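Asks: show me how the following folds:
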Amino acid sequence: MSELQVDVDGRTLTISNLDKVLYPRTGTTKGEVLNYYAQVSPVLLPHLKDRAVTRIRWPHGVEGSSFFEKNAPGGTPSWVRTHEVSTTGSRSGKGDGTIRFPICDDLATLTWLANLAALELHVHQWTVDAKGRPRHPNRLVIDLDPGEPAGLHECARVALMVRDALAERDLGCTPVLSGSKGLHLYAPLPDGRGSLDSDGTTALAKEVAEELMKEHPDLVTSVMTKARRPGKVFLDWSQNSGSKTTISPYSLRGRERPTAAAPLTWEEVEEGAEDDLALEQLTMDQVLERVARLGDVFEA
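Replies: Predicted coordinates:
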């Protein structure tokens, strides 16, 4: 096993198996994955800041087995920020136990996670305070999940409907390609709306989903049952639950190709709603090129 010691922001890390292929279809190696996360870190890390990170790891590449990991694993460096969080993710602290989550606030921690083949980084809609206590969520998310033969074109059409429905509730939102099949819509909660707990944001997202399903039953569903989804876009409101997570913007996905979650402009979504070939999931190289050219359009 080849190993290399590197210095990352003053931390010494042991990196292994840089030549190991993690995406066999494209020949993408672990070294290339580490390079992606290093280059995208200026726009990725603000989306991870103060958020407990659930990882999906593919130690033998994306054609091998994977596993979810919430707790900080054995051997976690002492300098990695971790916090004990209730398993419910609730402010009350009531639950069956706690999980010691890592918090990925810096490049050294991000590099350490990538070296563990943690390709996917999933986070909650809430952040933790300095003592590790979950705050109320500071955003609402709706996951647009297309049922075949629906795809990104249908997701773009529905995203415009969700944007209008949220605007009626005085909320703006930002579209993000999921890196998998669909789109995610993030609505920051302004002062006053930040008093909603996870149950409150879940109820609000469900209200929007059910309203649009009623208005557009041939295209939209808020029902989780997969048998009800063919040709429709499922508005998954449940990811606002305190215990649920969503892939972070700019995280890689463990798909056949090294795609990544990528923020879009609304102009691009509008074009995708008109042209069924205008939108596609983006690879990590395309995302890096896009960031170099446009910066973080999520922030814009």
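Asks: all contacts plus neighbour counts: C-alpha atoms, from now on.
Replies: Fine.
Asks: any chance you could map the strands in the stretch 151-300 of the chain?
Replies: 174-177, 183-188, 220-221, 233-236, 246-247, 259-260, 262-263, 282-283 (DSSP state E, counting those that start in this stretch).
Asks: one more, so I can put them side by side:
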Amino acid sequence: PAEERRALLEELPLDGPHRRAAPSYPNAGARLLDAVRDQGLPGVVAVRTGSRYPEGAGDDWREVRVDGASRRAAQRGTARREGYGRASLSNPDKVLYPATGTTKADVLGHYLAVAEAMVPHLDARPATLKRWPDGVEGSSFFEKNVARHAPDWLRTARVGTPGGRSESADFAVLADAEGLAWAANLAALELHVPQWRLGPRDGRHPPDRVVFDLDPGEGTTIVECCRVALWVRDLLDEHGLVAYPSTSGGKGMQLYLPARVTDPERTSEFAREVAERLAEEHRREVIAVMTRARRRGKVFVDWSQNNTAKTTIASYSLRGRERPTVATPVTWAEVEGCREPADLVFTLDDLPARLDTHGDLMHPLIDTEGFRLPRGGVIGRVPG
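Replies: Below is the predicted model:
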């Protein structure tokens, strides 16, 4: 019965950062719903007294939603109106996504909601911010050098910028939720990072991952990208390599392969070998060169994103699109099952539930040593 299950649950050591027992309010009724409504939460789950754990749908467990509540309201309630920690939030009600009414406070709420999963993918990587001060219907700009307005508590790293306006720039390194809140206050909707990390003295480590950026040409969508992603997976599998897929939050997707190299150019060389072999085997569907005129009806496997001077959108980052879409890690089952572009479109409203269900699907990039890449030329050879 419910009461005995609750007593057993409360005996377990679950009060921590990853698991805790949901609070229980027996017979609270209308008073509980009023409190939920005041906090902007979507509702509660009601369990009938004395009921046993259900084996299927039934009347003993019911979701009771509060009228007018939404996940956005919950996020707004989670995001403190004045900011988070040492990061302040100005103009929290400023609308950054007019089509959905998404405010700066909502953006902060998103980044706080995903911080536990997202920060490990940002930590020790110099971040390039793409900012929309007047919202997504206004102009945007990339910002690398944050020296003018970075607070003393935020880690910054002076990194060389060959080909840029200056020889180096002071990049933000977003190592915690406070850093994400600081970026949200700048309306830095998009956070881009390279495929390599910084050492404790800001020296560059070799790349620790390979990225295959799948860019759909005119007449193709993420559906065709999924087909190409499966071909990449099969090719890597021939060599015992495992990649992890993610949407870009836009039209395409990326695959990330944890790697261990000593030559900073090796990841780019390897990605090019994979792209060119796929373009040879699937000439009607895949292209490995950047010429836009040749991409119509094909998916471009952009291997050049492994260049140490380039970046890709960080996992769980928002995108500056009409709607607040998110670069979202996905399962291979979702890739296999994609039939319509909408199947792999996720907004900030979707992320809390996805993280509850899947956790961080990109976590293997963090907690594995990385694969040694096959020696040069092996990928380019077609078996048989």
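Asks: do you know the score for how well these two fit?
Replies: Put the two chains on top of each other and the TM-score (TM-score structural alignment, normalised by the length of the first structure) is 0.90; 284 aligned residues with a Cα RMSD of 1.8 Å.
Asks: returning to what we had before: of all the strands of the stretch 151-300 of the first structure, which one is nearest V62 of the first structure?
Replies: strand 259-260 (11.9 Å; Cα to Cα).
Asks: quick one on the thing from earlier: now render the strands of the stretch 151-300 of the first structure as JSON lines, adding distance to Y36 of the first structure and mean neighbour count.
Replies: JSON lines is the format used below for the strands of the stretch 151-300 of the first structure (distance: least, Cα to Cα, whole Å; neighbours: other Cα atoms under 10 Å):
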{"stretch": "strand 174-177", "distance to Y36 of the first structure": "17", "mean neighbour count": "24"}
{"stretch": "strand 183-188", "distance to Y36 of the first structure": "22", "mean neighbour count": "22"}
{"stretch": "strand 220-221", "distance to Y36 of the first structure": "35", "mean neighbour count": "26"}
{"stretch": "strand 233-236", "distance to Y36 of the first structure": "29", "mean neighbour count": "27"}
{"stretch": "strand 246-247", "distance to Y36 of the first structure": "16", "mean neighbour count": "20"}
{"stretch": "strand 259-260", "distance to Y36 of the first structure": "10", "mean neighbour count": "26"}
{"stretch": "strand 262-263", "distance to Y36 of the first structure": "13", "mean neighbour count": "26"}
{"stretch": "strand 282-283", "distance to Y36 of the first structure": "11", "mean neighbour count": "19"}
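Asks: can I get the ones you listed in JSON lines including distance to A159 of the first structure?
Replies: Formatted as JSON lines, the strands of the stretch 151-300 of the first structure follow (distance: least, Cα to Cα, whole Å):
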{"stretch": "strand 174-177", "distance to A159 of the first structure": "8"}
{"stretch": "strand 183-188", "distance to A159 of the first structure": "7"}
{"stretch": "strand 220-221", "distance to A159 of the first structure": "11"}
{"stretch": "strand 233-236", "distance to A159 of the first structure": "10"}
{"stretch": "strand 246-247", "distance to A159 of the first structure": "17"}
{"stretch": "strand 259-260", "distance to A159 of the first structure": "19"}
{"stretch": "strand 262-263", "distance to A159 of the first structure": "13"}
{"stretch": "strand 282-283", "distance to A159 of the first structure": "18"}
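Asks: aligned to I247 of the first structure, what sits in the second structure?
Replies: With TM-score structural alignment as the criterion, the equivalent of I247 of the first structure in the second structure is I313.
Asks: so that match sits against A327, correct?
Replies: Yes: here I313 of the second structure reaches A327: they are 7.2 Å apart, a contact under Cα atoms under 8 Å.
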